[in-house]
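In: only geometry, no sequence info:
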């Protein structure tokens, strides 16, 4: 790969490709280099993502709340607003409206019966609090169907998670709560199925502040108990009370930092813990990961392009009135992408 793509350009390039697939209304078929977030329903996945942004914008409630993959593209910017790919150009600065749109858009595709769909919602959040980072939030693993949910919802979610994380190009952000036995963590179990060596899994341990008195997660955080090559990072999410009182993000981060600095079991590694450190590590790991996978991705894109050109030719014969504009646009983008490498 020639050196004309700067490191800071790598995440935006993949964002463009993700948008491309989403605007075609297809599941992300190419194994794009990306980070998928997995965890059980109550692991605190949403809180980790919201803490990055410093806003509450993800649906909450009982039952499965994330029912479609959410491709969350965080973009560092002096002003703060959000924009959905399916409402391009519409800047939303009230994050309650972001949550409502995620719910509505989910229902539009899955229906209100709480079913799931693998067609992603693409959301960009521009903010001074974030580093460039793209994460795919996947449905939380569950055991029990709620209300009208299909009886095999657990298997459906498993299948969707595996569809993403089985791909070698996918880094897995496995979120586990510290106040449950980590050896039984749903996230670490499913990650181990597809990544038995723990090479592409990044561990996040939440709820450290809720552990029983006298217990700690030091062995896990020091990567001794269930080792991963990329290790574990502990975070302390805002409490429900903080969220309701809209605790200032700086105050919340200061509280998290104080927790690690003053805790006898974590003091010695306080600089490798917490939300800002996690964001920094993920930004670096995703950037390096994209850099390593790009040459291979370019080859796959080129062969997909040839196949698509053939399809478009055939498609034109069937529908002379429809120039398959979307596909054409995507092909042009892929060609541009291949040329820039």
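Out: Structure's in. What do you need? Everything numeric in this text was worked out from a predicted model, so none of it was measured. Numbering: from 1, shown residues only.

In: use CA for all of it now, contacts and neighbours both
Out: OK.

In: the helices in the stretch 101-250 of the chain, which residues?
Out: Listed from the start of the chain, the stretch 101-250 of the chain has helices (DSSP state H, counting those that start in this stretch) covering 153-165, 186-194, 218-221, 240-244, 249-262.

In: got those helices as TSV, with mean neighbour count and distance to residue 5 columns?
Out: Rendered in TSV, the data for the helices of the stretch 101-250 of the chain read as follows (neighbours: other C-alpha atoms under 10 Å; distance: least, C-alpha to C-alpha, whole Å):
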stretch	mean neighbour count	distance to residue 5
helix 153-165	18	26
helix 186-194	20	31
helix 218-221	17	35
helix 240-244	12	40
helix 249-262	17	33
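
In: Mind giving me the packing neighbours of the helix ranked longest in the chain?
Out: The longest helix of the chain (DSSP state H) is helix 275-318. Applying 3 or more C-alpha pairs under 8 Å, 6 or more residues apart in numbering; DSSP states H and E, we find helix 275-318 packed against helix 10-23, strand 34-39, helix 45-53, strand 133-137, helix 325-340.

In: between that helix and helix 325-340, how many degrees?
Out: Following axes from the mean of the first three to the mean of the last three C-alpha atoms, to 10 degrees, one obtains 120 degrees for the angle between helix 275-318 and helix 325-340.

In: Tell me how far helix 275-318 lies from the chain's centre.
Out: The gap between where helix 275-318 is centred and where its chain is centred comes out at 16 Å by C-alpha atoms, centre = their mean, to the nearest Å.

In: next, the one to line up against it:
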């Protein structure tokens, strides 16, 4: 599509005005805007070019050189006026932003503005905080604020150009190396964006190879697709060879640019009020007369700049609209990740109260194994609390059954009793034992995967006063008969045919001496699992790391105290079992003891029994009744007492072990750790939040200064971008 001057003046002002309004909102710091930026070295003729393009008499005095970006916008309007404002730099403090935004001057005509421009420039520089005179070396020399000059009038053409300070290589007139770097960085910040047309101002009387601005432009515009060269001061080029070089540049024969070069002549410091048309007459002379006329003179350049601005704005407008929308969504996502605002007590209490409620919901679901209640249960295995506790308990029960006793009891096989005496004896078929063992092995593998025995340094620091670390538990040894004999000989009194009841208590204490260590290890595994669950649940309901860390610190001491209470309960149960006089009302004790006695009598009768085969060939043992009465004859009283002690101890130990395992789980784990009123899961509740003092709330969930700044910055950015979106959609 061919862009004509009429397009610029009639069809596109509204589109270009939208972009300028975005620039006024400083949207360029978030989304690159289509723009024309004039760049060049100091003394390249930049100020004179701007005066030619805009009619604004930029000062030629070095002490008043360009020290900030200047946005010059001209509008065709029936009213003749000029508005001057300051747009704060992208990183300005809130105080400085308000201060410079308050600067606003309005001049009723372009002529008056041009007469007062130098004074206006000085006042604007003063408001930006710049030193009055660059040559003094005192105060700030350059600023990132932008001076916006909007010129309206019936004879104005639509054009927006941004001027930036000229690059310099040596420090003079009060400037420093830091100023030199700052200017270079400022220029880079403008020319790096793909939507910026770079107007590189190059003096014709200087070797183009020495012009740093072209090298800088190439860093960001590799192929020269958006760099337009503006050659100034052609009247100073006198040598024919130098003139030929300039012509080669304009004709694209040397160091070509996609947008090409323009040759212009501007008023000099001594030109006075000479008209532009008179200055341009030199292009009717050789060698300039042979150049394309649309490549020489201010009028041609101005028309080309207007066309470029329209073209890039039209091309980039859909992308600009999309990028603004994308950034609004991204800012809202980031703002959402910060959680609700926590500026005052009401917001803080509401925030923490919501977290506490969600935490309790997570805990209830975890205890009920309702893992479909929230996707978090699939994302973090540590949240599957009750499953881990049950698995740990099953392994504890199996380990306790197999190895909690100090010595193996004698192998009194009650199953053999069935073949000779018709007692009903419960037995577990061998084929059912393997699946049970296989399941326990699988559970051990799961516990290893869950790392219940691998305590991190942080966990150890928090739980060192509660848990015990994994250690080797001695396996049961043999020789129970010899040991009982030793106990009996060390403890017997003048008991006629009986034994001291305290012997069973002493023997039971010795036989169960590993109970305490194994129980503490079991409780430690459960406590570590619960501790990890609470930490994982807090992570899932409170994404704010700072607030979560403070909350954890606030509840940690109470958690540890409740862990200690559960461990103390388990230790009490162990103490009760080991230290009290053995006693039970369970009828299974009498039944088991009777079966053991019957077995021993059976073994005594077996040598005297007569084998007999009944119908179908089933083998039976026939026993003489007189032999039963005399079965125990010949056995020493001491041997009988030791066997009796063994059988009583075995029958009681079996009942006590099952009772103990149940009690430890029901009272220490389930009641103290999981469901009881003193459960650690009930430390962080909504009632706890309600009771917090305002100072405690502030300490736990009050936002840091950095978070407050980030929230305010995001809110401001969303507001700015939302305003931008409304402007673009109008």
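Out: Arrived safely, thanks for sending. Predicted, not measured: the structure shown is a model, and the values here were computed from it.

In: that older thread, out of the helices and strands packed on helix 275-318 of the first structure, which is closest to residue 271 of the first structure?
Out: Distances from residue 271 of the first structure to each of those were compared using C-alpha to C-alpha; the minimum, 17.1 Å, belongs to helix 45-53.

In: which residues in the second structure does the closest one align to?
Out: Helix 45-53 of the first structure lines up with residues 46-54 of the second structure when matched by TM-score structural alignment.

In: what sits against residue 178 of the first structure?
Out: Taking C-alpha atoms under 8 Å, 6 or more residues apart in numbering as the contact definition, residue 178 of the first structure lies against 205-208, 210-211, 217.

In: what residue of the second structure takes the place of it?
Out: Taking TM-score structural alignment, the alignment pairs residue 178 of the first structure with residue 204 from the second structure.

In: how much space between residue 164 of the first structure and residue 120 of the first structure?
Out: Residue 164 of the first structure sits 12 Å away from residue 120 of the first structure when distances are taken as C-alpha to C-alpha, to the nearest Å.

In: Over to residue 9 of the first structure?
Out: Noted for residue 9 of the first structure: a distance of 23 Å to residue 120 of the first structure, by C-alpha to C-alpha.

In: ok, now residue 33 of the first structure?
Out: When distances are taken as C-alpha to C-alpha, residue 33 of the first structure and residue 120 of the first structure turn out to be 16 Å apart.

In: now the strands: where do they sit in the stretch 501-650 of the second structure?
Out: Read by DSSP state E, counting those that start in this stretch, the stretch 501-650 of the second structure holds these strands, from start to end of the chain: 610-613, 619-622.

In: Just put the ones you listed in CSV and tack on mean neighbour count.
Out: Converted to CSV, the strands of the stretch 501-650 of the second structure look like this (neighbours: other C-alpha atoms under 10 Å):
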stretch, mean neighbour count
strand 610-613, 11
strand 619-622, 14
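
In: what would the ones you listed look like in JSON lines with distance to residue 510 of the second structure?
Out: Output for those, formatted as JSON lines (distance: least, C-alpha to C-alpha, whole Å):
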{"stretch": "strand 610-613", "distance to residue 510 of the second structure": "42"}
{"stretch": "strand 619-622", "distance to residue 510 of the second structure": "40"}
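
In: which one of the ones you listed lies closest to residue 251 of the second structure?
Out: Using C-alpha to C-alpha and comparing the strands of the stretch 501-650 of the second structure, the one that lies nearest residue 251 of the second structure is strand 619-622, at 122.8 Å.

In: Quick one: distance of stretch 264-283 of the first structure to the chain centre.
Out: Stretch 264-283 of the first structure has its average C-alpha position 19 Å from the chain's average C-alpha position, going by C-alpha atoms, centre = their mean.

In: can you pull the buried residues of it?
Out: Of all the residues in stretch 264-283 of the first structure, those buried under the rule 16 or more other C-alpha atoms under 10 Å are 266-267, 270, 272-279, 281-283.

In: Next, count neighbours for whatever residue of the first structure lines up with residue 151 of the second structure.
Out: In the first structure, the position corresponding to residue 151 of the second structure is occupied by residue 125, as judged by TM-score structural alignment. Per other C-alpha atoms under 10 Å, the neighbour tally for residue 125 of the first structure reads 24.
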